[in-house]
Each structure stands twice: as C-alpha cells, then as structure tokens.
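> The following comprises the amino acid sequence and a computationally predicted model.
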Amino acid sequence: MTKPELMLWGVLRTRPAGLKFRRQHPVGPFVLDFYCSAQRIAIEVDGIVHDMGDNPARDIDRDSWLRQEGVEVIRIAAADILSDLDRVAGAIVKRCATPLHQPAAGPPPHAAHGED
C-alpha cells in the first residue's frame, strides 16, 4: 500500500459511523483499494501513475465494469489525502453513511414493474 492508502486505511479501519471497509478487496478481475460492502462503494486512491500511459483508459474501463456490476466508484487523488486526510475521510464516510434509499420515502421502485 502507498503512503496515502495507509493513511486513509488508518481512518477507515476504525469503522467510522459504524461502517465496515475492506482493503484490497477482490471484485471480478479487479482488486479495489477500499470497499464498503453495505453501500457497494469502491474507493480508489489515484496517484500520479494513474495519469500515465494507458492507465486513464484502463481506469475508465474498470469503472464502467464496476458500475455495470452495481458498484459505485469514488476516485480520490493521493495528493488530497496527503494534504487533508480528515476532509477526505469525512467525505467518504458521509457518502457511505447515506443510504441509497430512505425507508420513510416508501419502498424503492421495482424495475420489473416499469418503475425505472
């Protein structure tokens, strides 16, 4: 793990807001930096290497594949973690703690019933 990944893992491993995060979690042909299974959210830490060669295209393909599998991807620049870990971790926890469906709003629509 890189330094920014280790820093972020130091926060996420404490189960902030009761959320469980996994690190180096395999999904299909990929290994995710971090994964919140309760919300099906992947957190990817992007260092400078993600801007080199064919890596940007590979990241696009990877994110597309994950979205098709129902996994949301949050990409975070490693530099952001290094400069303000608390802000980054807080934003991740806030997003992961927000349920995709609020029970008070009633049951979620069912695509099988034409309620896309």
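Perfect, I can see it now.

> going forward, measure contacts between C-alpha atoms and count neighbours the same way
OK.

> what's the spacing between residue 6 and residue 87?
Per C-alpha to C-alpha, to the nearest Å, residue 6 is found 16 Å from residue 87.

> Could I get the full set of helices for this structure?
3-12, 55-68, 78-83, 85-97 (DSSP state H).

> Check which helices and strands the second one sits against.
What it means is helix 55-68. Where contact means 3 or more C-alpha pairs under 8 Å, 6 or more residues apart in numbering; DSSP states H and E, helix 55-68 is packed against strand 72-77.

> got CSV for the helices of the chain, with distance to residue 33 and mean neighbour count too?
Formatted as CSV, the helices of the chain follow (distance: least, C-alpha to C-alpha, whole Å; neighbours: other C-alpha atoms under 10 Å):
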stretch, distance to residue 33, mean neighbour count
helix 3-12, 8, 16
helix 55-68, 13, 14
helix 78-83, 12, 16
helix 85-97, 13, 16
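
> Dump those into a markdown table; add distance to residue 36 as well.
Formatted as a markdown table, these follow (distance: least, C-alpha to C-alpha, whole Å):
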| stretch | distance to residue 36 |
| --- | --- |
| helix 3-12 | 10 |
| helix 55-68 | 13 |
| helix 78-83 | 18 |
| helix 85-97 | 7 |
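
> second one coming, line it up with the first:
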Amino acid sequence: MKKARADRKQMSFPEVLLWQQLRKEPDGFRFRRQNPQIGYLTLRIPAVEILKDLGAVITGLVVACRERGPLHRPSDGPPPRSGEEF
C-alpha cells in the first residue's frame, strides 16, 4: 500500500495532464486512481498518446466507459442485508 501511495504522489508529466482532465468528470464519469484494496477496470494508455493528443485519449476513455456501462447498480433503497442478495 505504501508503494501505491508513493506512486500517486510521484506522477509523470503525462499523468499530471491526464488527471487534470479526469478530475473534470468528462461526460459525467468519475475516475479514481488505483487502490490496491479495491478492484478496478484498468486501461493502459501510453504516455506518448497523452502527449500527442490528450483530447482523443479523453474521448476514448469516455467511449470505453459508455460501452462498459455502469459499474454499480443505481440504488433503489438500502443495500440488501447479508444473505439477502437479489
């Protein structure tokens, strides 16, 4: 976990550019940095692509998110109690 925390603090220039845009929640999508305790859908983007055309990278991420669909179900109330799954 210490390594993940250190990696988040020491971002490369392309990572800084990318996260500046992702914090703006493009098309309403929220992005999170990796956390070793939580599973995520991970997309690898070469730094050269970010430097070459950041707008296209953001558009590609939004398209990928739309195709994937929501990662959670909208809440219709409190979550089910343990053992009462759907």
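Perfect, I can see it now. Remember, it's a predicted structure, so these values are computed and weren't measured experimentally.

> Can you give me the TM-score here?
Here the TM-score for the pair of chains, by TM-score structural alignment, normalised by the length of the second structure, is 0.59; 60 aligned residues with a C-alpha RMSD of 2.3 Å.

> returning to what we had before: I'd like to know which of the helices of the first structure is closest to residue 32 of the first structure.
Among those, helix 55-68 comes nearest to residue 32 of the first structure, with 10.1 Å by C-alpha to C-alpha.

> between the helices of the first structure, which one is nearest to residue 27 of the first structure?
Comparing those by C-alpha to C-alpha, helix 55-68 comes nearest, at 8.3 Å.

> Which residue comes closest to the most centrally placed residue in the second structure once chain neighbours are left out?
In the second structure, the C-alpha nearest the mean C-alpha coordinate belongs to residue 31, at 3.2 Å (C-alpha atoms, centre = their mean). Distance criterion C-alpha to C-alpha, 6 or more residues apart in numbering; nearest residue to residue 31 of the second structure, sequence neighbours excluded, is residue 22 at 6.4 Å.

> quick one: what's aligned to the one you found in the first structure?
Matched by TM-score structural alignment, residue 22 of the second structure corresponds to residue 12 in the first structure.

> ok, its match touching residue 23?
No - assessed by C-alpha atoms under 8 Å, residue 12 of the first structure is found out of contact with residue 23, at 9.1 Å.

> if I look at those two, which residues touch both of them?
Residues touching both residue 12 of the first structure and residue 23 by C-alpha atoms under 8 Å, 6 or more residues apart in numbering: none at all.

> which residues sit in contact with the residue nearest to residue 31 of the second structure?
Per C-alpha under 8 Å, 6+ apart, neighbours of residue 22 of the second structure: 30, 31, 58.

> Please report the distance of residue 4 of the first structure from residue 93 of the first structure.
With C-alpha to C-alpha as the criterion, residue 4 of the first structure and residue 93 of the first structure are 17 Å apart.

> oh sorry, the question was meant for residue 72 of the first structure
Distance from residue 72 of the first structure to residue 93 of the first structure, by C-alpha to C-alpha: 14 Å.

> Residue 41 of the first structure too?
11 Å.

> so what sits against both of these two?
By C-alpha under 8 Å, 6+ apart, no residue touches both residue 41 of the first structure and residue 93.

> coming back round to it: quick one: which of the contacts of residue 22 of the second structure is nearest residue 3 of the second structure?
residue 31 (20.1 Å).
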